[in-house]
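J.: Based on what follows, work out the 3D shape:
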Amino acid sequence: MRVTVVLPAGHWDPAREVDRLVADHDGRFRRRVLMQGTKGTEFLLDLETARHLYDGDGLLLPDGAVVRVTAAHEALLEIRAGSMTLLLQLAWHLGNRHLAASIETDRILIRNDHVIAAMVRGLGGLVQEIDAPFDPQSGAYHEQDSRAPDVHAHHHHEHDGHGHTHDH
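T.: Coordinates of the predicted model:
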């Protein structure tokens, strides 16, 4: 079986799920590879370009059934701070080191790295080792993260002659 369509998380019917593909972050960045679900469904993922498969995405099989993508648990660092300002400063330091990071409202998740953990603690951050799924934000010059709103969409107002949205 050949899979050429990825259905974004939350945009497909869970009743169509026949199997799950469990993979870590690196194993979910793919273009063309033979894969096997946890129940034994074998298929060739054959995408036009390499892309990241997010937790909850669906891989559309030729018969209309779906294999759910599930992010495997990985050794991560959960970074928190006593204030939003400090959390933002820590995010800047992590970004300055080009580290893949999942940025949430009150925490940042990165891959476990004792050197970075020491740096974060030295800057006043709180660090805890955890095992959790890892779905970091995509880079600014890579494909758009299917979980995020389209940052390229803009809205025209009535005063410019038309009142509708364009996606670029």
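J.: CA only for contacts and neighbour counts going forward, please
T.: OK.
J.: now the helices for this protein?
T.: Per DSSP state H, the chain carries helices over the ranges 84-96, 114-122.
J.: now for those helices, which one comes closest to His166?
T.: Nearest to His166 among the helices of the chain is helix 84-96; the distance by CA to CA comes to 31.0 Å.
J.: between the closest one and helix 114-122, how big is the angle?
T.: 150 degrees (axes from the mean of the first three to the mean of the last three CA atoms, to 10 degrees).
J.: in helix 84-96, what's buried?
T.: Across helix 84-96, burial judged by 16 or more other CA atoms under 10 Å covers 87, 90-91, 93-94.
J.: Present these as JSON lines; the columns should include distance to Arg20.
T.: Shown next, in JSON lines, are these (distance: CA to CA, whole Å):
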{"residue": "Leu87", "distance to Arg20": "35"}
{"residue": "Leu90", "distance to Arg20": "35"}
{"residue": "Ala91", "distance to Arg20": "33"}
{"residue": "His93", "distance to Arg20": "36"}
{"residue": "Leu94", "distance to Arg20": "32"}
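J.: closest to His114 among those?
T.: His114 lies nearest to Leu94 out of the buried residues of helix 84-96, by CA to CA, at 13.5 Å.
J.: and the spatially closest residue to Leu90 that is not a sequence neighbour, how many residues sit next to it?
T.: Computed as CA to CA, 6 or more residues apart in numbering, the closest residue to Leu90 that is not its neighbour in sequence is Val120, at 6.9 Å. Neighbourhood size, Val120 [other CA atoms under 10 Å]: 20.
J.: run this one through as well so I can compare:
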Amino acid sequence: MNAKISILNLTGKERKLLKKIYKKGIGRVSYRAQIILLSTSATVSYTRNQIAVQCFCCRKTVYNTVCKYKENGIWGIFDLQRPGRPCLISANCSQEIQTTIQTSKPSKLGKHYFHSNWTLKIIRDYLVKSFSIFISQRTISRWLHSNGWSYHRSKKEQFPIQPLLDTEQRDVLRLLRNLNEHQEVL
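T.: Down below sits the predicted model:
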């Protein structure tokens, strides 16, 4: 159990690369590079216990790191991509939502929506009412971006009052001349 560890065939390039990773790497990757460098030291041969004491870890961590390095080479010290949280919007639901957004406007979907354009709030409300999916607006924006959609915030603008054109002025004057003050309200 307390046997000396040796990794065969460690080239000079690999050693330089491991030193660079140890110095500039972040977190566990740097930590694992240090374990490999200690286990392949040419001047002193360390046991698993000695490396564990020096790196403030357990023997099993040293053993697992060395085994991963033997199996996968330099890539063995890097973390694999982790699966993460499952997607809140399923593939079937995602396809249906995309077709709904593409083909119809919110005002056409029912009496709850008065807007003519989709917003993140309206999409969230639609997901809650139609699919019982409760997610944040930020999650919706990430979902839109991952599906190739682009959007921008709507702007509320008030245009400055401009004078009427000549044709509009003539129309207003004509209406005022034809107005019967006793029967119509202006």
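J.: Superposing both, give me the TM-score.
T.: For this chain pair, the superposition-based TM-score is 0.21 by TM-score structural alignment, normalised by the length of the first structure; 49 aligned residues with a CA RMSD of 4.2 Å.
J.: that older thread, is it true that the residue nearest to Leu90 of the first structure touches Gln128?
T.: No. Taking CA atoms under 8 Å as the definition, Val120 of the first structure is not a contact partner of Gln128, at 10.9 Å.
J.: At which residues are the helices of the second structure located?
T.: Under DSSP H, the second structure gives helices at 12-24, 28-39, 48-55, 59-72, 91-103, 120-131, 137-146, 166-177.
J.: Burial-wise, tell me which of those helices comes out on top.
T.: Across the helices of the second structure, the average number of neighbours (mean count of other CA atoms under 10 Å) peaks for helix 28-39, which reaches a mean of 21.
J.: helices or strands next to that helix in the packing?
T.: helix 12-24, helix 48-55, helix 59-72 (3 or more CA pairs under 8 Å, 6 or more residues apart in numbering; DSSP states H and E).
J.: Not counting sequence-adjacent ones, nearest residue to Leu33 of the first structure?
T.: Not quite, residue 33 of the first structure is Val, not Leu. Leu45 (5.3 Å).
J.: tell me, how many neighbours does the one you found end up with?
T.: Counted with other CA under 10 Å, Leu45 of the first structure comes out at 22.
J.: surely it meets Gln36?
T.: No. Leu45 of the first structure lies out of contact with Gln36 (CA under 8 Å); the separation is 9.9 Å.
J.: Give the residues shared as contacts by the two.
T.: With contacts taken as CA atoms under 8 Å, 6 or more residues apart in numbering, not a single residue reaches both Leu45 of the first structure and Gln36.
J.: before we move on, the earlier item: please report how far the residue nearest to Leu90 of the first structure lies from Gln36 of the first structure.
T.: When CA to CA, to the nearest Å is applied, the distance between Val120 of the first structure and Gln36 of the first structure equals 38 Å.
J.: Ok, Val22 of the first structure next?
T.: Here the criterion is CA to CA. By it, Val22 of the first structure lies 9 Å from Gln36 of the first structure.
J.: got it, and Arg30 of the first structure?
T.: In this view, Arg30 of the first structure and Gln36 of the first structure are 14 Å apart by CA to CA.
J.: Next, format the helices and strands packed on helix 28-39 of the second structure as JSON lines and append distance to Ile35 of the second structure.
T.: Listed next are these as JSON lines, based on distance: least, CA to CA, whole Å:
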{"stretch": "helix 12-24", "distance to Ile35 of the second structure": "9"}
{"stretch": "helix 48-55", "distance to Ile35 of the second structure": "7"}
{"stretch": "helix 59-72", "distance to Ile35 of the second structure": "7"}
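J.: Of all the ones you listed, which one is nearest Leu144 of the second structure?
T.: Across those, Leu144 of the second structure has its closest neighbour in helix 12-24 (35.8 Å, CA to CA).
J.: what's in contact with that closest one?
T.: 29-34, 36-37, 74.
J.: which pair in these spans the largest distance?
T.: Largest pairwise distance in the contacts of helix 12-24 of the second structure, by CA to CA, is 13.4 Å, between Tyr31 and Ile74.
J.: how many other residues sit next to Ala75 of the first structure?
T.: Neighbours of Ala75 of the first structure (other CA under 10 Å): 15.
J.: can you pull the contacts of it?
T.: So Ala75 of the first structure contacts 111-112, 129-132 (CA under 8 Å, 6+ apart).
J.: Mind listing what's buried along the strand ranked longest in the first structure?
T.: In the first structure, taking DSSP state E as the definition, the longest strand is strand 42-52. For strand 42-52 of the first structure, the neighbour count (16+ other CA under 10 Å) marks 43-47, 51-52 as buried.
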